[in-house]
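**Student:** Sharing a model prediction with you, sequence too.
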Amino acid sequence: MTLPSFGSFGSDIEVFEESRSTLLGLAYRILGSRADAEDAVQDTFLKWEQARKDAEPIETPASWLMTVCTRRCIDLLRSAHKARVDYVGTWLPEPIATKTEPTSEEHMALASSLTTAFLLLLERLTPKERAAYLLHEIFEISYPEIAKALDMQEAACRKLVSRARTTVDRPEVRHTVPRARQEQLLDAFEGAIVRGDMASLSALLSDDIDLHADGGGKVPTIQQILRGKDAVLAFIGKVVQPSWSANRWVPVDINGGRGVLLEDDGKIVAAMSFAYDESGNLADIFVVRNPDKLARLREEAIE
C-alpha cells in the first residue's frame, strides 16, 4: 500500500483528505493507539495548513505529509514508551474496527499488519526501526523517501529495516487464518461464555495458549499473562463465564480479524481479538477492558 500522489493541489483540506486514511493507518501502526494516531494526523494537517499559508514550496504533497506524520509519530512514540513503563498490568494496543475484504489478497496482507500480535512485536523495536520497517515493508515506500522522512542516510535506513525483520518477520504472526476458522472459534467461544460449553472451545485451543488482559488499572483484570491451556480454560470457566454470560455478544472485525465486543446496557465493557498458530488453533487471546481504549471502537474503520 503506497501513499497517494496528487496531480493538482486543490484546497488544503481536499489535498489532505485524500491522504488522511493512509496517514491514520500508518500512525496507528507506529503508535498502537488510535487516540495518539489521530493527534499525529491532526498535527500533520496543522503543519500542512501553515506551510501552504507561508507559500512553502511542496513539490510532492504525499511525500511531505508522510514525512511530517512519521516524524510526529516518532516523537509521540518516545513519550509513550516512558508512560508504558509505569502502566498498570499488561499493556495492549488500543483495539480498532477494521475493514475486511476476504477475497482480496492485498487487503489480507495489509490486515495482518494490524493484528494485536503483530503490533506487540513492533513494541520490541526502536521508534526509528518501527517507522522504517512499516514504511518500507507495509506501505512500500522507497528507501530514499524513508531516508528523507527519518533524516538519515539511505544505508542506515536499510540497516534499520534489516534489523527489524529479524524481530518482526515471523510466519506465525503474519500468516492469515481462513475466515471460516475464525468464525468457528467465535462460535465456540460464545458457547463457552453463554452456555458454559467448554469442550468445543477446548478443542480449538493450542496447548501453550496465552491470555492477555489490559485493564489499565481502571477495571479488575488479571495483571500478568496467563499461560497454558489448562490455566486459560479454568480462568474462562470460573471467572469469565460467570461475569460475562449476561452481556451482549457482538461479533465484529477487530485489528484485521474476527473479534468480539461484550456490551452491558449498550456500553462496551470488553473487546477480544485473537491470534492463531500455523495449525489454525488459538494461540493468544487479547482482552481489552481499559475503558479509555474502548471509547473509540465505534469510529471509522482503519485500513
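**Tutor:** Okay, I see it. In this text the structure is predicted, and so the values were computed from the model without any measurement.
**Student:** C-alpha only now, for contacts and for neighbours.
**Tutor:** Will do.
**Student:** Next, count neighbours for the closest residue to Y87 other than its chain neighbours.
**Tutor:** In space, and not counting its chain neighbours, Y87 is closest to G216: 6.7 Å by C-alpha to C-alpha, 6 or more residues apart in numbering. Neighbourhood size, G216 [other C-alpha atoms under 10 Å]: 21.
**Student:** pretty sure G216 is in a helix, no?
**Tutor:** No - G216: not assigned to a helix; according to DSSP: H, G, I helix; E, B strand; the rest coil it is coil.
**Student:** Quick one: residues contacting it.
**Tutor:** Neighbouring residues of G216 by C-alpha atoms under 8 Å, 6 or more residues apart in numbering: Y87, V88, G89, T90, W91, R289, N290.
**Student:** Work out the gap between stretch 170-182 and the centre of the chain.
**Tutor:** Centroid separation for stretch 170-182 versus its chain: 15 Å, with C-alpha atoms, centre = their mean, to the nearest Å.
**Student:** Use this one as the comparison:
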Amino acid sequence: MTTDTSSLYVEYKPLLSSIAYRMLGSLTDAEDIVQDIFAELETMQTDHILNMKAYLLKMVTNRSINMLKSARKTREVYTGPWLPEPETADAGQTPETAAIQAESVSYALLVLLEQLSPVERAVFILRETLDYDYRDIAELLDKSDANCRKLYSRAKQKVSTAPVPGREERAAAEPPIAVPVESTRVTSDHAKHAEILSRAFMAAANSGDFREFVGMLADDARLYTDGGGKVRSAIFPIIGSNRILAFLQGIAPGNIKPENQLLIDVNGQPGLRLNRGDELFAVLSFQFDSDARPVRMFMVTNPDKLQHVTP
C-alpha cells in the first residue's frame, strides 16, 4: 500500500470491518470485502473524492448488500439453522477491549438480522447500531429519506417478532418469541445475567447434572445449534426446557467437560468456549427478553465458523 492508502486503512478499517460483519454475519467475508476495497483504492485516482469516509462507507455497504444477496440462496438450503460467526475475545477486560465492546452488536441481534432483506439490514445497522441520521443513510444507499424511514420501521418490526432463520417450513412451525429490539442490545445488565448463566453452565458440566442450569431458562426457551452439516448437531430448534435438558445431558458426556470450558466474550457479552480435548468444539451464547429471562441459546459447532475464535 502507498502511504496515503496505508493511513486510510489504519483509520477506517475498524469501521468498515464492523459494518461488513454486521451486514454479513461472517468475519471471513467481512475481511475479504475490506481487503478488496483497499486493494481497489490502491489503483485509483482519489483526488476527486471530497469525502473519503463517506466514499468508503458507500463502498462497503453496497458490496455487503451484493454479497448478502448471493449468500441468501446458500443459507436457505443450509443444513440446520444458519447462525453468524461469533466474534470473541478474552473475558479479561482492558480499557481498549471495554471500549470496543461498548459498540458491539449482540450475537442475538445478529441472528435476528437474518430475517431482513439486504437493504433493510443496511438501513437498520446504520440507524440502530451506528446512529446515522436518515439523510446520511439515504445518500449511502441512493434512496430518499422517507424511504429509509419506512425501511427502518419495517426492519425493526421484523426483528422484534422474528423466529431464528431457517427453511420456510421450519420457521413457520416455530412460534415466534416477541423480543423488543432494545432487549438485544449489549448492556451491563445483560452482561451480568449472561455471566451468571455461563458460570451456571460450567457448574452443571462439572457436576454432570444440567437440571439447575436449565431451571434458570424460560419454560419456552429455545436452543439452536449450527453444525453446518459438518459435525453432528440438531437441525431443528430445540424448544422447551425439558427438551433442552435432554439434549444437554445427551451431548455432555465426552463433549462438555469442566476442564475444557472457558468464559469468553461473545459479541460484547459473556459466553462460553467449549473444547473437546485440546480442540475447540463450540461457542455458546445467550439471548434475554425484556425481563432478563434467558429465552434463546446459540451453540455454534460448525468448524468453518470457529476459525476466528480467541485461542
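**Tutor:** Perfect, I can see it now. Keep in mind it's a predicted model, so treat the numbers as computed, not measured.
**Student:** Can you get me a residue count around the aligned partner of Y152 of the second structure in the first structure?
**Tutor:** Counting by TM-score structural alignment, Y152 of the second structure lines up with V161 in the first structure. As a burial measure, V161 of the first structure scores 22 neighbours (other C-alpha under 10 Å).
**Student:** Same question for K238 of the first structure.
**Tutor:** 11.
**Student:** Please apply the same query to D39 of the first structure.
**Tutor:** 18.
**Student:** what's the counterpart of it in the second structure?
**Tutor:** In the second structure, the residue paired with D39 of the first structure according to TM-score structural alignment is D32.
**Student:** Look up how far A221 of the second structure lies from that match.
**Tutor:** Going from D32 of the second structure to A221 of the second structure by C-alpha to C-alpha, to the nearest Å gives 36 Å.
**Student:** repeat for I100 of the second structure
**Tutor:** With distances taken as C-alpha to C-alpha, I100 of the second structure is found 29 Å from A221 of the second structure.
**Student:** and these two? which has more neighbours close in?
**Tutor:** Neighbour count, other C-alpha under 10 Å: between I100 of the second structure and A221, A221 has more, with 23 against 13.
**Student:** Matching the more buried one against the first structure, which residue comes up?
**Tutor:** In the first structure, the residue matched to A221 of the second structure (TM-score structural alignment) is I209.
**Student:** Provide the secondary structure category for its match.
**Tutor:** Going by three-state DSSP: I209 of the first structure is strand.
**Student:** Grab the nearest non-local neighbour of it.
**Tutor:** A283 (4.5 Å).
**Student:** The one you found pairs with which position in the second structure?
**Tutor:** A283 of the first structure maps onto V295 in the second structure, by TM-score structural alignment.
**Student:** Isn't its match up against R222?
**Tutor:** Yes - counting by C-alpha atoms under 8 Å, V295 of the second structure does reach R222; the two are 6.3 Å apart.
**Student:** The closest residue to W64 of the first structure other than its chain neighbours: what secondary structure?
**Tutor:** Spatial nearest neighbour of W64 of the first structure, excluding adjacent residues (C-alpha to C-alpha, 6+ apart): I58 at 7.1 Å. Assigned with three-state DSSP, I58 of the first structure falls in the coil class.
**Student:** Could you double-check that I58 of the first structure lies in contact with E49?
**Tutor:** No - using C-alpha under 8 Å, I58 of the first structure is not in contact with E49; the gap is 11.9 Å.
**Student:** about what we covered before: may I ask you to confirm that the match of D39 of the first structure belongs to a helix?
**Tutor:** Yes - using three-state DSSP, the assignment for D32 of the second structure is a helix.
**Student:** and T166 of the first structure, how many residues sit next to it?
**Tutor:** 9.
**Student:** Under the alignment, what does T79 of the second structure map to in the first structure?
**Tutor:** T79 of the second structure maps onto V88 in the first structure, by TM-score structural alignment.
**Student:** so who does that match touch?
**Tutor:** Counting by C-alpha under 8 Å, 6+ apart, V88 of the first structure makes contact with G215, G216, G217, Q223.
**Student:** Just the buried residues from these, in PyMOL please.
**Tutor:** Listed next is the PyMOL selection for buried residues among the contacts of V88 of the first structure, using 16 or more other C-alpha atoms under 10 Å:
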select buried, resi 215+216+223
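**Student:** what's the closest of the contacts of V88 of the first structure to G32 of the first structure?
**Tutor:** Nearest to G32 of the first structure, judged by C-alpha to C-alpha, of these is G216 at 14.8 Å.
**Student:** what about the closest one, distance to G196 of the first structure?
**Tutor:** Separation of G216 of the first structure from G196 of the first structure (C-alpha to C-alpha): 28 Å.
**Student:** ditto for R29 of the first structure
**Tutor:** Distance from R29 of the first structure to G196 of the first structure, by C-alpha to C-alpha: 36 Å.
**Student:** More neighbours: which of the two?
**Tutor:** R29 (24 against 18).
**Student:** if I look at the more buried one, how far off is D292 of the first structure?
**Tutor:** In this view, R29 of the first structure and D292 of the first structure are 18 Å apart by C-alpha to C-alpha.
**Student:** hmm, back to that, and the residue nearest to W64 of the first structure, what pairs with it in the second structure?
**Tutor:** Match for I58 of the first structure (TM-score structural alignment): I49.
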